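Trainee: Everything below, folded, please.
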Amino acid sequence: MERDTVDKGRVHLIGICGTAMAALACMLQQRGWLVSGSDAGSYPPMNGVLARHGIAVLPGYEAERITPELQMVVVGNVAARENPEVQKTLSLGLSYKSLPEVLWSEFLAAAPIRTVVAGTHGKTTTSALAAWVLQTAGLEPSFLVGGLVNNFSANFQLGSKSLFVLEGDEYNAAFFDRRAKFHHYRPTHLLLTGVEMDHVDIFHDIGEIEAEFSRLIAGMPADGVIIAAADNRRLMGLLRESPCPVATYGAASTADYQLTGFEPLEAGSRLVVEDKDGGSFTLSTATIGRHNAENVLAVYLLARRLGIERALIEKALTSFKGVKRRQEVIARKGETVYVSDFA
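Mentor: From the prediction side, this is the model:
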């Protein structure tokens, strides 16, 4: 997408080298903002992304960088109130927002279709696959996910202003906004991969995590749709209060779309699915692993609800190249497969 010609002013991002913050910086630049940013360190892969867009990472945090000329300061959740740039922002009375607040005001509010992938595990791969399916179908979605998608060589895209795909994180937004990030995104289509204990630095027990997801579900519009993992008992309990239709998937016999067969192939895998009406179908995918079979099924159901033809979905599933360092196959030698993975 070409840069907007309208100059919206200057914005500074505190903690710019984070995966989502760096993507946001590039997106704001494309929308006409003059972008600067700082971080404690400049590290890959996002320093390379920023460099390709001509955005420098200013080392460390210095109060002198925050001036009255800034129209907005974006405060990453790595920055505490004591951060010198935060302190200068507050003392000058400048406008400041968290990353999810900016995503909503600058990009999401104008998008009638907001697809959010949330859950304790599998968010990045699933949201990346959803974006690729929509791209293959010619819809050119806007998206932001938590890893570099190999099909795009990026973790974001500003495409259609009417369709946005987001990875929805349950971690809090900023020191001044302790809500989960995904509450800001107001999804119309919500894909839930499961609820488990995580982020023990901010959540004391599973009940606190369940409360965040319960609130997310309760905020869905009546004409929205939720696609959810049937194998996750905690999630199924939360969905009893859903205000909108729910379609479930997984190995559980209670699933609306039950994964009854999984066959690993030399490159990828094949799925067998039975629906609650007794029908069945197969899906081929380039992804590996039984867990990814469920992610694939979830994205398939989402795409069908967005009106995408099955042939286009299957084309995307078999051409998906995955996410960097998410079970990324980097080499094969004989019967040995070398995989790079950190998540």
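
Trainee: use CA for all of it now, contacts and neighbours both
Mentor: Fine.

Trainee: Next, name the residue at the spatial heart of the protein.
Mentor: Glu167 (1.4 Å; CA atoms, centre = their mean).

Trainee: I'd say that one and Lys123 touch.
Mentor: Yes - contact criterion CA atoms under 8 Å: Glu167 and Lys123 qualify, at 6.0 Å.

Trainee: where does Glu196 land in three-state SS?
Mentor: coil (DSSP: H, G, I helix; E, B strand; the rest coil).

Trainee: Could you also give me the structure for this second sequence? I'd like to compare it with the first:
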Amino acid sequence: MKIHFIAIGGSAMHNLAIALHKKGFTVTGSDDIIFEPSVSRLKKHGLLPEQYGWFPEKITKDLNAVILGMHARTDNPELLMAQRLGVKVYSYPEYIYEQSKDKLRVVIGGSHGKTTITSMILHVLQHAGMAFDYLVGAQLEGFDTMVSITDAPLIVIEGDEYLASPIDRRPKFHLYKANIAVISGIAWDHINVFPTFANYVEQFQKFIETITVGGTLVYNQSDEVLNEMVIKDLSEINKLSYTLPEYEIRDGITYIMYESKAYRLNVFGQHNLSNIEAARIVCNKLGIDTYNFYEYISTFKGAARRLELLGSKGDVNVYKDFAHSPSKLRATIAAVKTQYPGRKLIACMELHTFSSLNADFLNEYSGSMDLADEAVVFIDLKTFQQKQMEPYPAETVKDAFKRDDLIFYNTPENIVKLFENIQPHNVTILMMSSGNFGGIDLNQLTQNILKKIF
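Mentor: Sure, this is the predicted structure:
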């Protein structure tokens, strides 16, 4: 099989390219710019393009397929050549389905928690010694890549609701045709694509309708919008709900209680406990009993950038998290505050995505940082410039978050100065962003904070 990737440097794209290369396919690719870690990973497997740019001559009739990344434009020269020659063009979710249509497909969807639930399932399956393929949106400990395509009979897929490609405007998770599906919850996101909440919710109803007849939907019963949707749905599928398990928090450690036994966890927060229950039901369906599941999940350390501990010393902890949407912000802040109730919580988040910066969406953040003792919001001025958006003042942000004492900064230097001047005693610091805080080295910032503790 000869496969060419247009925009090979993307997070999912380069991992899929490597997976197909490992399977024995002949893989080529192009991109106009590629960042780390994609550069090193592609180079390691001999897949890094010799030159950046688009080269229509790479598209030939003997290609079995072209896979089109979201980063490409509809007028991409290589795409136009493929269309002219009649070469089959796939989005990467389409091609994942093409490679897995004869497998048992588990698809994890939801506005929040899908990366973590997928990671939990993969962790347990690996410990159980099962053969499986996967697609997940984060680099996981114990896994070389974020995509695996082999001859395994099972695939676990993180089902993103964002668009499949520039020429395929369907949400990715509509394309996988799940045998077992999970929906963790619904909270409006991607306002640039789904301009109303109703339009966004509709995508999840359509996702349910793509589940194979006789398949299974695992859903979060505590989500009111989702619960109402499932009750009204008439699809010929099995429906299994989940809520929080029985648990205890002792000395900053969370334990799941099951049949008189306590299972110590490395993760915490009600959102993660809920994620664990979704993963448990899926693993039960795959033949792993609850006792073994809780034994295996007790060693799960979390997905990358999900409540990741950057450092701790004495009564000071510093975490970073991928949280950036209002629902994720609330859940993450609540988790940390509950885990360390006697400590001051300083929560700092970066508004970075198009949706979060959209003035029409900003009010969705109302009250989302209320549980933090000190709330900081950062928007890099360069982000406004890159997205060609008009910057707005601190007052606009404070009004949206409904918090008069909120601290607002628009340069990374101010963030660094703020944390270098704090008194590190009985405090938890939580850094939340889908970006990089204007290039701040959070590991170095953490070490600078901890060095002040005697």
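
Trainee: Tell me how they score on TM after superposing.
Mentor: Here the superposed chains carry a TM-score of 0.86, computed using TM-score structural alignment, normalised by the length of the first structure; 320 aligned residues with a CA RMSD of 2.2 Å.

Trainee: thinking again about what came up before, report the set of residues contacting both of Glu167 and Lys123 of the first structure.
Mentor: Taking CA atoms under 8 Å, 6 or more residues apart in numbering as the criterion, Glu167 of the first structure and Lys123 both touch Val117.

Trainee: quick one: contacts of the biggest helix by length in the first structure?
Mentor: Longest helix of the first structure, by residue count under DSSP state H: helix 290-305. For helix 290-305 of the first structure, the surrounding residues in contact (CA under 8 Å, 6+ apart) are 122, 125-126, 129-130, 133-134, 189, 191, 193, 227-228, 249-250, 259, 262, 269, 271, 285, 287, 310, 313, 317.

Trainee: redo that, cut-off 7 Å
Mentor: Contacts to helix 290-305 of the first structure, defined as CA atoms under 7 Å, 6 or more residues apart in numbering, come from residues Thr126, Ala130, Ile227, Tyr249, Gly250, Phe262, Leu271, Ile313.

Trainee: Likewise for stretch 110-126 of the first structure?
Mentor: Under CA under 7 Å, 6+ apart, the answer for stretch 110-126 of the first structure is 127, 145-147, 161-169, 187-196, 198, 295, 299, 322-323.

Trainee: start and end residues in the first structure for the one helix or strand Phe419 of the second structure maps to, please.
Mentor: According to DSSP states H and E, Phe419 of the second structure maps onto helix 412-420. Aligned using TM-score structural alignment, helix 412-420 of the second structure spans no residues in the first structure.

Trainee: ok now the helix or strand that the longest helix of the first structure is followed by, how far from the chain's centre?
Mentor: Using DSSP H and E, the helix or strand that directly follows helix 290-305 of the first structure along the chain is helix 310-319. Relative to its chain's centre, helix 310-319 of the first structure lies at 21 Å (CA atoms, centre = their mean, to the nearest Å).

Trainee: Just say helix, strand or coil for the corresponding residue of the second structure for Ser127 of the first structure.
Mentor: Residue pairing (TM-score structural alignment): Ser127 of the first structure is matched to Thr118 of the second structure. Secondary structure for Thr118 of the second structure, judged by three-state DSSP, is helix.

Trainee: How about Ile330 of the first structure?
Mentor: Taking three-state DSSP, the label given to Ile330 of the first structure is strand.

Trainee: Quick check: the gap between it and Asp341 of the first structure.
Mentor: Ile330 of the first structure is 10 Å from Asp341 of the first structure, where distance means CA to CA, to the nearest Å.

Trainee: rewinding a little: rebuild the contacts of helix 290-305 of the first structure as JSON lines, extending it with neighbour count.
Mentor: As requested, those are exported to JSON lines (neighbours: other CA atoms under 10 Å):
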{"residue": "Thr126", "neighbour count": "27"}
{"residue": "Ala130", "neighbour count": "29"}
{"residue": "Ile227", "neighbour count": "21"}
{"residue": "Tyr249", "neighbour count": "26"}
{"residue": "Gly250", "neighbour count": "25"}
{"residue": "Phe262", "neighbour count": "18"}
{"residue": "Leu271", "neighbour count": "20"}
{"residue": "Ile313", "neighbour count": "23"}
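
Trainee: Can you list which of the residues you listed are found in strands?
Mentor: Ile227, Tyr249, Gly250, Phe262, Leu271 (DSSP state E).

Trainee: just the residues you listed now: which is nearest Glu101 of the first structure?
Mentor: Ile227 (24.8 Å; CA to CA).

Trainee: Determine which residue in the second structure is aligned with that closest one, please.
Mentor: Ile227 of the first structure maps onto Val218 in the second structure, by TM-score structural alignment.

Trainee: Isn't its match up against Asn179?
Mentor: No - the criterion here is CA atoms under 7 Å, and Val218 of the second structure misses it with Asn179 at 11.0 Å.

Trainee: returning to what we had before: the residue nearest to the centre of the first structure is in what secondary structure piece?
Mentor: Here Glu167 of the first structure is assigned to strand 163-168, by DSSP H and E.

Trainee: mean shift of that strand relative to the second structure?
Mentor: Overlaying the second structure shows strand 163-168 of the first structure at a mean distance of 0.4 Å from the equivalent residues (mean CA distance after the TM-score superposition for the first structure).

Trainee: For the following helix or strand past that strand, grab the matching residue range in the second structure.
Mentor: Later in the chain than strand 163-168 of the first structure, the nearest helix or strand by DSSP H and E is strand 172-174. Using TM-score structural alignment, strand 172-174 of the first structure lines up with residues 163-165 of the second structure.

Trainee: how far apart are the matching stretch and its match in the first structure?
Mentor: Stretch 163-165 of the second structure sits 1.2 Å off on average (mean CA distance after the TM-score superposition for the first structure).

Trainee: what about stretch 193-207 of the first structure, how long is it end to end?
Mentor: 17 Å.

Trainee: now stretch 116-124 of the first structure
Mentor: Using CA to CA, the two ends of stretch 116-124 of the first structure sit 11 Å apart.
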